[in-house]
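J.: below are the sequence and a predicted model for it; my questions follow.
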Amino acid sequence: MNCWKTVNFHKRYGIERLFFMSSLTMISCFLFLYVPITSYFAKNELSDDYFFLLLLSILIIYPLHKLLHLLPLISMQDKIKKHWEIVFNIFPVFHIQVKEPIGKGLFLLTLMTPFIIISGLLLCLCFQYTHYVHYCLILFAYHTGICFPDFLRMKNLWKTPKTCYVEENEDGFEILINNIH
């Protein structure tokens, strides 16, 4: 296999820029969705009960997000490298890295799984618990911000060959193609 493209996330974006853009995505998502969704549920009065549960959910979403990345890779457990890192001296970051190349489709599925499952669940909860729609929107926006680096990875894979493979490394990933015809 030959390297078709190398994407170095640390060099291209940097941790500070990713954090800023994720935060901006989170705030924009909340501002964009709050007015239309709360006006849709205008007949219901919003409640601020269970604020502690909101804070607990904020703490739980990130580890749940990372665990859901592992879901499509469950059959490859022995080929996955996992480790923790502290960023900005306060944020624990859990890194998952597959030690061997995987297909583009599986890599994209791995990137999309947390967004689809958690966001779908939160949007369903908006309709189930209409008095807490603002809590669900806060969590949805927060999770969308967490997903921002995944969206960037998907964007970088958008125009790659369908049959390519993706190999992760410490700084990003390499897109590999098979030259055998």
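T.: Right, received. Where do you want to start? Residues are numbered from 1 along each chain as shown.

J.: from here on, contacts and neighbour counts on C-alpha atoms
T.: Will do.

J.: how about the helices in the protein?
T.: 9-12, 15-40, 51-70, 104-128, 133-157 (DSSP state H).

J.: flag every buried residue along the second one.
T.: Under the neighbour-count criterion of 16 or more other C-alpha atoms under 10 Å, helix 15-40 has 18-19, 21-23, 25-27, 29-30, 34, 38 buried.

J.: deepest of the helices of the chain, which one?
T.: helix 133-157 (a mean of 20; mean count of other C-alpha atoms under 10 Å).

J.: how far off helix 15-40 does it point, in degrees?
T.: Calculated by axes from the mean of the first three to the mean of the last three C-alpha atoms, to 10 degrees, helix 133-157 forms an angle of 130 degrees with helix 15-40.

J.: let's bring in a second one:
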Amino acid sequence: MNCWKSVNTLKDFDSSRLMLISLGITLCIFIISYLIFSLYYGDISSQGIGFTLTVAAIVTLYPVHTMLHYVPLWFAGIKTDVRLYKVKKKGKQKVTMKVQFNKPVAKNLYITALLFPSFLITIGALLGALTWPEYMHYFLLITSINAGLSVYDWVYVKQLIKAPKYSVVERNKNGVDILVKQPS
């Protein structure tokens, strides 16, 4: 196999730029969706669930989003390893979760895996907002934060769409490698 392209979001795109785009999308989606739902459900008063539960939902969104990437791979029979790492940067220690798979994955399956949490969490949160309109602001907050997290996924998808039809994707420590078969 030959490497057609290596995609490293931190090297190819400025991380602060991606973070700014992610925050902008999060804010825009929350404002627009809240306005639309408020117009539709104007007569319903909002209910609170408390600060602690709100923060817990927001904090657990990232690990859930990350784990949902690998559900399509699990259904396809690809073995994945989930590991927690302690990373020290600038004197601060934080825990990072990495999920890795050992063999190359077909391009279309990897695109499905990248987009799966975007669509599943968004559809679930929007259905929750429609079902329980008194808590719609919480569901719309989850939808918008998930959209912000999905910016990084869409960057990878954009690169993968340009790849040859029968290419495969292999993860490495810096990103992904898009591989194509050697011509015979």
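T.: That came through fine. What you see is a predicted model, and the numbers here were worked out from it, not measured in a lab.

J.: can you pull the TM-score for these?
T.: TM-score of the superposed chains, computed with TM-score structural alignment, normalised by the length of the first structure, equals 0.87; 180 aligned residues with a C-alpha RMSD of 2.2 Å.

J.: wait, which of the helices of the first structure is closest to residue 168 of the first structure?
T.: Residue 168 of the first structure sits nearest to helix 104-128 of all the helices of the first structure, at 10.0 Å, using C-alpha to C-alpha.

J.: residue 98 of the first structure -> the second structure?
T.: Under the alignment (TM-score structural alignment), residue 98 of the first structure pairs with residue 101 of the second structure.

J.: mind listing what that match touches?
T.: 78-81, 171 (C-alpha atoms under 8 Å, 6 or more residues apart in numbering).

J.: let's see that with 6 Å instead.
T.: residue 80 (C-alpha atoms under 6 Å, 6 or more residues apart in numbering).

J.: cool, residue 177 of the second structure as well?
T.: Listed by C-alpha under 6 Å, 6+ apart, the contact set of residue 177 of the second structure reads 5-6, 169-170.

J.: repeat that for residue 141 of the first structure.
T.: By C-alpha under 6 Å, 6+ apart, the residues touching residue 141 of the first structure are 26, 29-30.

J.: tell me the one among these nearest to residue 111 of the first structure.
T.: Using C-alpha to C-alpha, these come closest to residue 111 of the first structure at residue 26, 17.8 Å.

J.: can you lay out the helices of the first structure as JSON lines showing distance to residue 180 of the first structure?
T.: Converted to JSON lines, the helices of the first structure look like this (distance: least, C-alpha to C-alpha, whole Å):
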{"stretch": "helix 9-12", "distance to residue 180 of the first structure": "29"}
{"stretch": "helix 15-40", "distance to residue 180 of the first structure": "37"}
{"stretch": "helix 51-70", "distance to residue 180 of the first structure": "31"}
{"stretch": "helix 104-128", "distance to residue 180 of the first structure": "18"}
{"stretch": "helix 133-157", "distance to residue 180 of the first structure": "21"}
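
J.: go through these and name the closest to residue 176 of the first structure.
T.: Here helix 104-128 is closest among those (C-alpha to C-alpha), at 9.6 Å.

J.: what's the mean gap between that closest one and the aligned bit of the second structure?
T.: Aligned to the second structure and superposed, helix 104-128 of the first structure gives a mean residue distance of 0.9 Å (mean C-alpha distance after the TM-score superposition for the first structure).

J.: out of the contacts of residue 177 of the second structure, list just those in strands.
T.: 5-6, 169-170 (DSSP state E).

J.: of the contacts of residue 177 of the second structure, buried ones?
T.: Buried among the contacts of residue 177 of the second structure by 16+ other C-alpha under 10 Å: 6, 169-170.

J.: the residue sitting nearest the centre point of the second structure: what's it in contact with?
T.: Centrality entry for the second structure: nearest residue to the mean C-alpha point is residue 150, 3.8 Å, by C-alpha atoms, centre = their mean. With contact set as C-alpha under 6 Å, 6+ apart, residue 150 of the second structure has no partners.

J.: aligned partner of it in the first structure?
T.: Residue 150 of the second structure maps onto residue 147 in the first structure, with residues paired by TM-score structural alignment.

J.: ok, that match to residue 18 of the first structure distance?
T.: As judged by C-alpha to C-alpha, to the nearest Å, residue 147 of the first structure and residue 18 of the first structure stand 11 Å apart.

J.: with residue 118 of the first structure instead?
T.: Residue 118 of the first structure is 21 Å from residue 18 of the first structure, by C-alpha to C-alpha.

J.: now do residue 112 of the first structure
T.: Counting by C-alpha to C-alpha, the gap from residue 112 of the first structure to residue 18 of the first structure is 18 Å.

J.: can you check residue 117 of the first structure too?
T.: Relative to residue 18 of the first structure, residue 117 of the first structure is positioned 23 Å away (C-alpha to C-alpha).
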